[in-house]
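Novice: Please work out how this folds:
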Amino acid sequence: MKGTVQFYAALVLLALAFSWSTAYDPAPLQDFCVDLNDTSSAVFVNGKFCKDPKLVKAEDFFFPGLNKPGNTSNREGSAVTPVNVMQIGGLNTLGISLARIDFAPYGLNPPHTHPRATEILVVLEGSLHVGFVTSNPDNRLFTKVLNVGDVFVFPIGLIHFQFNRGNTPAVAISGLSSQNPGVITIANAVFGSNPPISTDVLSKAFQIDANLVKYLQSQF
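Specialist: Next up is the predicted model:
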């Protein structure tokens, strides 16, 4: 199993290398710009402050523990462990990040979008039913069942999901073409916004009764 994990980890790294060469984020104009939230001794670049290059350490490019499973004891039965600029300051301006996604049996990474990144996913353990939906007016669904070693791409900004249809856990690694891809979980955003979206708006948009809208909002 160890050799298998290493092989697919290498596959993801190759994908990330390709992502770096075609990154969505603006290209860097220096070797690196390590994130530093200290306005008194830093330069503001691409949404972050840059640490003085003379003070940069190897730890600024390091993240431990991606081998550890995430806690899937939640109502979705999934856990995302992100490794983006918030976890590795050295990713600032480099246009890449990744994430580990753990699924309990029948766990779901619910429909969501990444507004700033294309995602490439490889399955390390188990089997996943994945898919994405194209933009209006077609809203065409592209879906596939992935097994260990299979890879699938979710284009930037499109709604997509991953679902473990098996009775054993599943694990996947995703590479993303942004240092900070962002995530908008559709149900949370629509029914869990703060303050809530008007019941009249959601009732008309989804063509459902207002009481059902209120019930759905109460769940988020």
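Novice: Every contact and neighbour count from this point should use C-alpha atoms.
Specialist: OK.
Novice: if you go through this structure in chain order, where are the strands?
Specialist: Along the chain, counting by DSSP state E, strands occupy 43-45, 48-50, 78-83, 97-103, 108-113, 119-125, 128-133, 141-146, 151-154, 159-163, 170-176, 184-185.
Novice: Format these as CSV; extra columns: distance to Q6 and mean neighbour count.
Specialist: Formatted as CSV, the strands of the chain follow (distance: least, CA to CA, whole Å; neighbours: other CA atoms under 10 Å):
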stretch, distance to Q6, mean neighbour count
strand 43-45, 34, 15
strand 48-50, 32, 22
strand 78-83, 18, 20
strand 97-103, 14, 25
strand 108-113, 24, 21
strand 119-125, 10, 23
strand 128-133, 20, 20
strand 141-146, 19, 14
strand 151-154, 16, 18
strand 159-163, 23, 23
strand 170-176, 12, 25
strand 184-185, 31, 16
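Novice: can you put these in CSV and add distance to N211?
Specialist: CSV is the format used below for the strands of the chain (distance: least, CA to CA, whole Å):
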stretch, distance to N211
strand 43-45, 47
strand 48-50, 44
strand 78-83, 29
strand 97-103, 32
strand 108-113, 23
strand 119-125, 37
strand 128-133, 28
strand 141-146, 30
strand 151-154, 35
strand 159-163, 26
strand 170-176, 37
strand 184-185, 22
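Novice: So which of these is nearest F61?
Specialist: Smallest distance to F61 across the strands of the chain (CA to CA): 10.8 Å, for strand 78-83.
Novice: Nearest to V201, out of the strands of the chain?
Specialist: V201 sits nearest to strand 184-185 of all the strands of the chain, at 19.0 Å, using CA to CA.
Novice: next up, for comparison:
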Amino acid sequence: MAGVLWMRLAILVFVATAALHPQRSLAADEDPLQDFCVKDTTQKLHVNGFPCKDPAQVQASDFASDSLKKPGNTSNALGVAVTPANVLTFGGLNTQGVSAARIDFAPHGLNPPHVHPRAPEILFLAKGTLLVGFVTSTPDNKLFAQTIQAGELFIFPRGLVHFQLNVGYGAALAFSAFNSQNPGTSQVAKVLFASTPPIDDAVLEKALQLNAADVQRLRSLISKT
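Specialist: Just a heads-up that it's a prediction; the model follows:
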């Protein structure tokens, strides 16, 4: 009997607490704004993001940026230049939960398979023709790919591997938007073959069914890309 009474009391306390703190009871943790936030016991204050400028020192120019105004340099092995406008380059975006990027493609240029761990990406093609696509997570690993033309949009879901390839006859230009001030980017090839320190060769050989010579060749190629 006592156990039943204690159970009823616990339920009443839970309901009362939820009623008094409805937002707290329904809300989850905020999304992270960086890759990790290890607790530092020597610091009195550390935030998941960046501290705020004194409002008295804020000016209109803090909310403007020409980050995406100029074309990027596509003279590289991939023929692509990604110019971000995120909180790292545009301070006015701090805490706003948005960012953007400009992507310039040389003919046949490729924005290689990569992921944004903290945001989906919506891409607007301003010029040219792109083959775009993403792959779902396991167990299906299904590819969704489409050729898009200037004026069209494509959405890449958060955290999924995706790519863009210029399949037109000239240069291409796209703009992307994200619902994170710092969505992060991890290129699949660089994560595997150009990490610091390097992933053990035995891991790559077994996971990708490569021999030692293949792993070394790919390390050399991708570190220069």
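Novice: what about the strands of the first structure, which gets the closest to F63 of the first structure?
Specialist: So among these, strand 78-83 is nearest, using CA to CA, at 7.5 Å.
Novice: Against A60 of the second structure, how distant is V115 of the second structure?
Specialist: Relative to A60 of the second structure, V115 of the second structure is positioned 33 Å away (CA to CA, to the nearest Å).
Novice: for F193 of the second structure, same thing?
Specialist: Using CA to CA, we find F193 of the second structure at a distance of 43 Å from A60 of the second structure.
Novice: Quick one: closest of the strands of the first structure to G89 of the first structure.
Specialist: strand 48-50 (9.1 Å).
Novice: That closest one vs the second structure, mean deviation?
Specialist: In the superposition against the second structure, strand 48-50 of the first structure averages 0.7 Å from its aligned positions (mean CA distance after the TM-score superposition for the first structure).
Novice: I figured T118 of the first structure hits F154, correct?
Specialist: Yes: T118 of the first structure sits in contact with F154 when judged by CA atoms under 8 Å, with a separation of 5.9 Å.
Novice: For the first structure, which helix extends over the most residues?
Specialist: For the first structure, the longest helix by residue count, based on DSSP state H, is helix 2-21.
Novice: wait, G72 of the second structure sits on A81?
Specialist: Yes: G72 of the second structure is in contact with A81 according to CA under 8 Å; the separation is 5.1 Å.
Novice: Now list whatever residues contact both of the two.
Specialist: Contact criterion CA atoms under 8 Å, 6 or more residues apart in numbering; residues shared by G72 of the second structure and A81: I103, D104.
Novice: Next, find the distance separating the residue in the first structure that V80 of the second structure lines up against from G3 of the first structure.
Specialist: Per TM-score structural alignment, the equivalent position to V80 of the second structure in the first structure is S78. As judged by CA to CA, S78 of the first structure and G3 of the first structure stand 25 Å apart.
Novice: try P181 of the first structure
Specialist: Taking CA to CA, one finds P181 of the first structure at 30 Å from G3 of the first structure.
Novice: more neighbours, these two?
Specialist: For P181 of the first structure versus G3, neighbours defined as other CA atoms under 10 Å are more numerous around P181 (24 against 8).
Novice: how much space between the nearest residue to P84 of the second structure once chain neighbours are set aside and N86 of the second structure?
Specialist: Closest residue to P84 of the second structure apart from its sequence neighbours, by CA to CA, 6 or more residues apart in numbering: A101 at 4.2 Å. Here A101 of the second structure is placed at a distance of 8 Å from N86 of the second structure (CA to CA).
Novice: likewise L165 of the second structure?
Specialist: To N86 of the second structure, L165 of the second structure is 23 Å away according to CA to CA.
Novice: got it, and P197 of the second structure?
Specialist: Per CA to CA, P197 of the second structure is found 27 Å from N86 of the second structure.
Novice: okay, these two: which has more neighbours?
Specialist: Neighbours were counted for P197 of the second structure and for N86 using other CA under 10 Å; N86 has more, 24 against 6.
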